[in-house]
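Visitor: fold the stuff below for me.
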Amino acid sequence: MSLEPVLRFLHIAGVTLWVGGMFFAYVCLRPAAGALLEPPQRLRLWRAVFATFLGWVWVAVAVIAGSGAIMIARAGMAAAPPHWHLMLGTGLLMIAIFVYVFAGPYGALRRAVDAQDWPAAGAALGRIRRAVGVNLLLGGLTIAVATLGQWLR
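Guide: Down below sits the predicted model:
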């Protein structure tokens, strides 16, 4: 049995978890939480959501990066189609933005919510929201490149 279908499945499953989770959080949960909850409750909700979701994103990043690296190594970097190189670039940028969110604004959000410093927590959540918005756009672009990339030749 070829390893390629398993690698592709793992890659797509990781992307689905990460990009789908960002879409849900940004497009569905954020507006609902903003409309229904006062800032302290909303910020506590986001702290709890990120505590779970970001752990899963670490798993997804590892699976995506690992499966992608193996697929590129098996094909050979020079022989990999051009859209694979583009996916690699956008994927690395997305990972860098995720690491920034995790190491910076998410830590600030946790500390501010724990200290009940609602203005600081709101500012941290705003930085996370902007970064997730960028990553969501990059994720959509990466999916487009992955599925339509054969036409880039």
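Visitor: switch to C-alpha atoms for all contacts and neighbour counts from now on
Guide: Noted.
Visitor: who are the contact partners of the residue minimising distance to the centre of the chain?
Guide: Against the mean C-alpha coordinate of the chain, by Cα atoms, centre = their mean, the closest residue is Trp18 at 4.6 Å. Trp18 makes contacts with 56-57, 60, as judged by Cα atoms under 8 Å, 6 or more residues apart in numbering.
Visitor: so Ala146 sits against Thr90, correct?
Guide: No - using Cα atoms under 8 Å, Ala146 is not in contact with Thr90; the gap is 10.9 Å.
Visitor: okay, these two: which has more neighbours?
Guide: Thr90 (18 against 14; other Cα atoms under 10 Å).
Visitor: please identify which helix or strand holds the more buried one.
Guide: helix 82-103 (DSSP states H and E).
Visitor: and this one, so I can compare the two:
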Amino acid sequence: MNLPWLPWPLLLLVHLLGAVLWVGGMAFAHFALRPAAAEVLEPPQRLPLLAATLGRFFRLVGVAVPLILLTGLALLGRVGLATAPPAWHAMLALGLVMAGIFAFIVTVPYPRLKRHVAAREWPAAGAAMAVIRRWVGVNLVLGTLTLVAAVWGR
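Guide: Here you go, the predicted structure:
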């Protein structure tokens, strides 16, 4: 994909802002929000809070992910796949895997979480939240590896 009418710095800015939102949001939710909520709130308060927070975050990430992929492909298109640094290929592969995991989270365990929260089925909601937490953790590791590739691949 080549978007010659968009300047390189704008493509890169949108790409990086999307990545910061996504990876930073996962780090915040995983290491700060969920543990703090678990520490001070019981499941009937904690799980609806987490479900509502994740819903807002997932809407933002649902915009960020396509923008990250489109701008990444546009940047890659400017240099060509064959001449792109190996780190760019790694970032593309990791980004596609991360996008797939995000799609899984928002289509399988997150709807379960919402359904169980609405029904006040706290153990089942907690189980759905555990699945989300596990996959967010995986995506956080992959996102960190993507950032490492971006830095070392320069």
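Visitor: related to what we said a few turns ago, out of the contacts of Trp18 of structure 1, which are shared with structure 2?
Guide: Counting by both residues aligned by TM-score structural alignment, their matches' Cα atoms under 8 Å, the members of the contacts of Trp18 of structure 1 that carry over to structure 2 are 57, 60.
Visitor: what do we get in structure 2 for Ile72 of structure 1?
Guide: Structural correspondence for Ile72 of structure 1 with respect to structure 2 (TM-score structural alignment): Leu76.
Visitor: could you measure from its match over to Ala87 of structure 2?
Guide: 11 Å (Cα to Cα, to the nearest Å).
Visitor: can you show me the helices along structure 2?
Guide: 8-28, 34-40, 43-79, 86-107, 109-118, 122-152 (DSSP state H).
Visitor: quick check: which of those is buried the most?
Guide: Greatest average neighbour count among those goes to helix 109-118 (a mean of 19), per mean count of other Cα atoms under 10 Å.
Visitor: pull up the aligned stretch in structure 1 for stretch 135-148 of structure 2.
Guide: With TM-score structural alignment as the criterion, stretch 135-148 of structure 2 aligns to 131-144.
Visitor: mean deviation, the matching stretch versus structure 2?
Guide: Superposed on structure 2, stretch 131-144 of structure 1 shows a mean distance of 0.5 Å to its aligned residues (mean Cα distance after the TM-score superposition for structure 1).
Visitor: one more: stretch 56-74 of structure 1?
Guide: Looks like 0.7 Å for stretch 56-74 of structure 1 (mean Cα distance after the TM-score superposition for structure 1).
Visitor: what's in contact with that stretch?
Guide: Against stretch 56-74 of structure 1 from outside (Cα under 8 Å, 6+ apart): 4, 7-8, 10-15, 17-18, 80, 84, 88, 95.
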